[in-house]
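Chemist: Take a look and give me a structure for this.
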Amino acid sequence: MVAERRFTEHALRPQVVGEMQLRREPALTVPARMIQLVRLLDADARTAELAALPAMPGDLRPGHDSRHRETRLGADIHLHWEQHSEASTVTLVRGGSDPVGWDFPDAADARAAIAWAEYLPGAVIRAVRLAIVADEGAAAELVASAGFPAGQLVTCHVGGGARIWTDFRIHDDGYGRMVVAANGLLPGDLARCVQRLQELGNYRNLALLGLPPARTAWADLDWLEQALEQVGRALAAGEVRDDVLLGRLIQLSADILSIDSGCAYRMSATAAYGRIVASRLAELDVVPIAGHRSLADFTERRLWPAVRTCAALTDRLALLNGRAAQFTALLRTRIETHIENQNGRLLASMDRSARMQLQLQQLVEGLSTVAVSYYALGLLSYPLKAVEKHWPRLSATLLLGLAMPFVALLVFHLIHGAKNRLVSRDRPAERAT
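Modeler: Next comes the predicted model:
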């Protein structure tokens, strides 16, 4: 009987709780064989992989979801599929009393599971076969037949007593090889140890995916750094036009951003995977064996330099981005200063032109007053001379002389008033605009 829930459940609670159950340790009974493949998937490959899941061999176990499936083929064969952010893993575990070796199993169920796992879509980034035995005595023959070169052998104790042997190479069958001796570890502890070993190897390869693009981008950044240095010198010397320098800076900034956008995700992923590898390495509690390289030594010598290279590339990209932005800001400041100076000179020139125009206008206004007064007095002289003919005692010249100031003053006021009316009409139009 299902109890009634009297509380409101968050919509994401089942997904959050289910996430904690995804990384399940494989069930191991010693001796055992394990095969694991890790694939990188783009969108099309992921869709094709999901379409292939219904054909997964075996009886589907309870608790599966869209990111995890487990089937059982008979009593001793388990097949696991798990989806990650950019990859997926398929793990085949076969236990029982069959002799453990490097030949693929003869059982039809095991071969069907391996065939299904190998032909899934996606590009394999890691494929490894593990032989898990009870103790180091049982492991001796497997180590001898594994084909580990003496100079490349890595062996150490991990997980509180277990011992591993591997060479981190791809063998002729396309798989890496690792031998694990339980050395008395309880089944649960052994399962967790093996899972951490697998996760360390998977995340190590995923982290190393950032190294090739980092090396390629590093050479490109060498050229871009030199080009930025040349632009900086030209900016300081002032021998190249500002618009030419700005065009160069825009192109260089676009090149830097193109490289950054092309490898930023891979570099950040490498950093994240590197942190996971460090965590798994600490959990494995590696104990070196005298005269042999340990898992920690191999990781320190091979992985961390690659992770640091990717981190250095990220820092260098940020530095070049900042330098290009500073050069651009300096150049823009200089261009804006030039424009402000030009605007200042233009405004001063316009001010001088306006003052000169005002002076010319005042001069024209004075000359106009004189001219109009002259013509007005000339017109007035005709009637006065006619009156002087009838009244000789009346002097037309005297009257014109006396009228001249008044006529000039009247003309000046008329012209000035007409000018003021024209100006007052323009001011409302200027306020409206």
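Chemist: Every contact and neighbour count from this point should use C-alpha atoms.
Modeler: Noted.
Chemist: Show me where the stretch 251-400 of the chain has its helices.
Modeler: 295-390, 396-432 (DSSP state H, counting those that start in this stretch).
Chemist: what comes up buried for stretch 277-292?
Modeler: Across stretch 277-292, burial judged by 16 or more other CA atoms under 10 Å covers 277, 278, 280, 281, 283, 284, 286, 287, 288.
Chemist: The fifth one reaches residue 192, doesn't it?
Modeler: This points to residue 283. No - when contacts are counted by CA atoms under 8 Å, residue 283 is not listed as touching residue 192 (10.0 Å).
Chemist: What ranges does the stretch 151-300 of the chain have for its strands?
Modeler: Assigned by DSSP state E, counting those that start in this stretch, the strands in the stretch 151-300 of the chain fall at 154-158, 162-166, 176-181, 287-288.
Chemist: Wait, a strand at residue 71?
Modeler: Yes - counting by DSSP: H, G, I helix; E, B strand; the rest coil, residue 71 is part of a strand.
Chemist: how deep is it tucked in, by neighbour count?
Modeler: 20 (other CA atoms under 10 Å).
Chemist: Please report the distance of the closest residue to it other than its chain neighbours from residue 53.
Modeler: Sequence neighbours aside, residue 60 is the residue nearest to residue 71 in space, at 4.4 Å (criterion: CA to CA, 6 or more residues apart in numbering). Applying CA to CA, to the nearest Å, the value for residue 60 to residue 53 is 11 Å.
Chemist: Could you also give me the structure for this next sequence, so I can compare it with the first?
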Amino acid sequence: MLRDHPLRVELCNELHARPFTQLTGPETITHIGMLSGEDKAEDERAHVGLLCQRFNVAAPAPGTKHFMADLGHFYVVWERHTEFSTYTFFRNRKDPDRKEYDTASTVVQAKQMNHEPFSKTAIELVPVDWLNAVPGHRLVGVHLELEGHDAPERTMQEQVAFFPIGNLSACTLRGGLAAVWMDFSINEDGYGRILIKDYGLKPRQIGRAVQRLLEIDTYRMMALLSLPLAQQYGDRLAKAGRVLKDITTRMTDRRDVDNEKELLSELTELSAEIEQAAAATNYRFSASKAYHELVKQRILKLKEGNMDGFQRMESFLDRRLTPAMRTCEAMALRLDTLSKRVARAGQLLRTRVDIQLEEQNSALLKSMDKRASIQLRLQETVEGLSVAAISYYVVSLIYYLAKGIKTSGVDINASVVAAVSIPFVVAALWLGVRRVRRIVERESQD
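Modeler: Just a heads-up that it's a prediction; the model follows:
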């Protein structure tokens, strides 16, 4: 029997982890995105389990990153991402396996709603105490209203009136089979608004459109997280650039090694500051770039059409989101360039310091060689004087020895004996001193 790779099932299921929801209007949806960090997945999963427990529904299994459940009064979809989670609540959607729906159909039916758009929300059905305890901080919040093709027709002014902030984007989808209005704002209730009017889309197409719209709103907020960081570090990098310019200018003006060491110390401190900034911003800038790409992909897949009097989402975000992303990209590039400049300046300065130190060491060695040569000559002089002094005392001893022998009756001339011994004494002492010196030199070399 073939042995499966341990990740085969997990990798295969990943393609089906986030299925599109099939929807028909009317539908009321609330979508929130909670920024909780990379280490809160288990806490969030446990919190979703507490919600399921209240409604006697099976909790998400350990390791689950996507979970959906019919909780009776509302339907919930929870998705865990790398650093945030989204919670999507449907007011009218029901599980297609429930008896009040036609289970033979793949279409998710919905109850008819008798309210104006945004007069009711899906999140008001969620237990308040559970909602207040959701891990993380809310970064995304949006109410979405989906109206069916049988909903009453309204004038453009009536549609716009549902958005307190008049600056909104609007477009058609799939050649006019649906119309979308979206404000990309935060209203007094803390949520943005999306209104979709369906004129003939299939349930799966509606589900895909809704999911992409919610993802656009989520990912554009995640992408913008790096903008305050770029603004925060902008002044610091400008100051670092001025400091680097000052250091490089001083490098060309000064040649003293002590000043070079001082400059190298300043450059090392500047390098540490820049590396700290890079460590603090690199992940956020990279993540924002990835989120921005996701926003552009989702907009492209919507296949927007023009609606008279409104900007399409692509144009709306290109005018507002793209400049912010350009700022972040420019800051990331500026940080990388500054880091490379500091590295080059540091390498150049270290090379100059090393060369000057080598020159100093070479001069020191020459001075030491000269002093050693002088010391050797002095030593040889001292050795000569030492031989002369010792010879004098040895010859004196020979003289007194000869004189003593003469006193005992031997007929010798003490002065002659002393004079004759002088060359032999001097030669013997000189050879002895040289031999001792050679032995010492040999031992020092070993």
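Chemist: hey, which of the helices of the stretch 251-400 of the first structure is tucked in deepest?
Modeler: Among the helices of the stretch 251-400 of the first structure, the stretch with the highest mean neighbour count (mean count of other CA atoms under 10 Å) is helix 295-390, at a mean of 15.
Chemist: Which other helices and strands does that helix contact?
Modeler: strand 154-158, helix 187-208, helix 211-237, helix 242-284, helix 396-432 (3 or more CA pairs under 8 Å, 6 or more residues apart in numbering; DSSP states H and E).
Chemist: sorry, back to before: in TSV: the helices of the stretch 251-400 of the first structure, plus distance to residue 177 of the first structure.
Modeler: Formatted as TSV, these follow (distance: least, CA to CA, whole Å):
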stretch	distance to residue 177 of the first structure
helix 295-390	14
helix 396-432	86
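Chemist: now do the same end-to-end measure for stretch 58-71 of the first structure.
Modeler: 5 Å.
Chemist: Pull out the buried residues from that stretch.
Modeler: 58, 68, 69, 70, 71.
Chemist: Can you give the contact residues for that stretch?
Modeler: For stretch 58-71 of the first structure, contacts defined as CA atoms under 8 Å, 6 or more residues apart in numbering pick out 22, 56-57, 72-74, 78-84.
Chemist: Contacts made by stretch 404-422 of the first structure with the rest, please.
Modeler: 365, 366, 369, 370, 372, 373, 376, 377.
Chemist: Go again with 10 Å.
Modeler: 365-366, 368-374, 376-377, 380, 400, 423 (CA atoms under 10 Å, 6 or more residues apart in numbering).
Chemist: Identify the farthest-apart pair in those residues.
Modeler: 400 and 423 (33.7 Å; CA to CA).
Chemist: so how far is residue 26 of the second structure from the nearest residue to residue 282 of the second structure once chain neighbours are set aside?
Modeler: Using CA to CA, 6+ apart and skipping the chain neighbours, the partner closest in space to residue 282 of the second structure is residue 332 (7.4 Å). Here the criterion is CA to CA. By it, residue 332 of the second structure lies 45 Å from residue 26 of the second structure.
Chemist: which residues in the stretch 51-200 of the second structure form strands?
Modeler: Under DSSP E, counting those that start in this stretch, the stretch 51-200 of the second structure gives strands at 66-70, 75-80, 84-90, 137-147, 169-173, 178-182, 192-198.
Chemist: Next, the contact list for the equivalent of residue 179 of the second structure over in the first structure, please.
Modeler: The alignment partner of residue 179 of the second structure in the first structure, by TM-score structural alignment, is residue 163. By CA under 10 Å, 6+ apart, residue 163 of the first structure lies in contact with 135-136, 139, 155-157, 179-183, 286-289.
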